[in-house]
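Asker: next come a sequence and a model predicted from it.
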Amino acid sequence: MTSSLASLPAKTSAGLLLRRPPPVVLRTPRHHLRSPSYSTSAAASIPPSSPPACTLSSLDHVVLTVRSIKDSVDFYTKILGMAHQTYPAPSDNTEHHALLFGGSKINLREFKVGQNKANPNSEPKARTVLPGTADLCFMTDQDVTDVVGELQTRGIEVLNVDGHAPGQGLGKKVARRMGARGPLRSVYVRDPDGNLIEISNPTT
């Protein structure tokens, strides 16, 4: 499997201007403040109408815990056109793996038995790290209707979105969803670990 969706014509997103969202004001409901069962943590003690600790502007990267670095790299590069990057960890100089696309990055962490135990080379990390627990949406400039055919040509099952059982040649493949900036047309596949991967176009 050597061909890639990246071989199809695609527009660059380098020229897109992302508008910074307005500051968000967190408000603590008054009935929560009065409830005896409400948490007494520092977050709960923030008075109403306090400004946030900071206002986030964008997502830089996510970390995927995978069973096999090789299988994941093959899928995301050969099927979804991402670039594979290796780099030394600043803490111990061990080789780390990442996937690059657009202006974002996915760091790959290979799952090992006992990984939830303290490990100075991978701290801090999520409380529970397991392969197959992610649900991610990616944007493409290629029409998702064409993407369905390209995926199937490469032996990738495109999931039905209307309840039909898989493998019967039936079922709707393209769904309407709501994304961060508006409505989407989306198709779904699974990566080698079973993570749900949504591939989308903006629509009206």
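Answerer: Done, it's in. Residues are numbered from 1 along each chain as shown.

Asker: going forward, measure contacts between C-alpha atoms and count neighbours the same way
Answerer: Fine.

Asker: for the helix ranked longest in the chain, name the packing helices and strands.
Answerer: In the chain, taking DSSP state H as the definition, the longest helix is helix 144-153. Other elements packing on helix 144-153 under the criterion 3 or more Cα pairs under 8 Å, 6 or more residues apart in numbering; DSSP states H and E are strand 183-190, strand 196-202.

Asker: is it possible to get TSV of the ones you listed that adds mean neighbour count and distance to residue 34?
Answerer: Shown next, in TSV, are the helices and strands packed on helix 144-153 (neighbours: other Cα atoms under 10 Å; distance: least, Cα to Cα, whole Å):
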stretch	mean neighbour count	distance to residue 34
strand 183-190	20	39
strand 196-202	20	40
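
Asker: here comes the other one, which I'd like you to weigh against the first:
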Amino acid sequence: MIDRMDHLVLTTAQETACIRFYVEVLGMQLETFGEQRKAFVFGAQKINLHIAGKEFEPKAQHPTPGALDVCLIASQPLEIIRQHLANHHIDIECGPVMRTGARGPIRSIYVRDPDLNLIEIAEYV
């Protein structure tokens, strides 16, 4: 019935810092669409951005900055990602550790974005 995920919505209380993190640190493309909507585009997916208190309808019942826990698959080896994060002064909260992804074993590191969402960055092993 369901084939894949197309996008998800991230609610932020810190728009500028959030955009910097997802664009400069994670390398996503910032897209503006509609009248003033923004999204981070990567691969065949995107993350729509909502500003806390100014969300678009319809929305989650209780949109909250810092409630996201997501796993992103890296396009480069995790060691390169780790160095890139260090160059941007992003602390690794946990890892590398072995986990299970949708298609098998993954090796992951965990970081926090400016709203303290948990961002898992992984590679399949």
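Answerer: It's in. Note that the structure is a prediction, hence the values are computed from the model and not measured.

Asker: can you count the residues close to the counterpart of residue 195 of structure 1 in structure 2?
Answerer: Residue 195 of structure 1 maps onto residue 117 in structure 2, with residues paired by TM-score structural alignment. Other residues lying near residue 117 of structure 2 total 19 when counted by other Cα atoms under 10 Å.

Asker: what's the closest non-adjacent residue to residue 56 of structure 2?
Answerer: What sits nearest to residue 56 of structure 2 in space, not counting adjacent residues and going by Cα to Cα, 6 or more residues apart in numbering, is residue 50, at 6.9 Å.

Asker: for residue 72 of structure 1, same thing?
Answerer: Residue 72 of structure 1 sits nearest to residue 192 (Cα to Cα, 6+ apart), 6.4 Å away.

Asker: quick one on the thing from earlier: got a list of what the match of residue 195 of structure 1 touches?
Answerer: 65-69 (Cα atoms under 8 Å, 6 or more residues apart in numbering).

Asker: repeat that with 6 Å
Answerer: Listed by Cα atoms under 6 Å, 6 or more residues apart in numbering, the contact partners of residue 117 of structure 2 are 66-68.

Asker: before we move on, the earlier item: measure the aligned partner of the residue nearest to residue 56 of structure 2 in structure 1 to residue 66 of structure 1 for me?
Answerer: Under the alignment by TM-score structural alignment, residue 50 of structure 2 pairs with residue 109 in structure 1. With distances taken as Cα to Cα, to the nearest Å, residue 109 of structure 1 is found 6 Å from residue 66 of structure 1.

Asker: so for those two, which sits in the more crowded spot?
Answerer: Using other Cα under 10 Å as the criterion, residue 109 of structure 1 and residue 66 rank with residue 66 on top: 24 against 19.

Asker: and which of the contacts of residue 117 of structure 2 is nearest to residue 90 of structure 2?
Answerer: Distance to residue 90 of structure 2 across the contacts of residue 117 of structure 2 (Cα to Cα) is lowest for residue 66, with 16.5 Å.

Asker: tell me the secondary structure at that closest one.
Answerer: The three-state assignment at residue 66 of structure 2 reads coil, by DSSP: H, G, I helix; E, B strand; the rest coil.

Asker: which residue lines up with it in structure 1?
Answerer: Aligned partner of residue 66 of structure 2 by TM-score structural alignment: residue 132.

Asker: equivalent analysis for residue 82 of structure 2, please.
Answerer: Checking TM-score structural alignment: residue 82 of structure 2 goes with residue 148.

Asker: quick revisit: what subset of the contacts of residue 117 of structure 2 is buried?
Answerer: When these are checked for burial by 16 or more other Cα atoms under 10 Å, the buried set is 66, 68.
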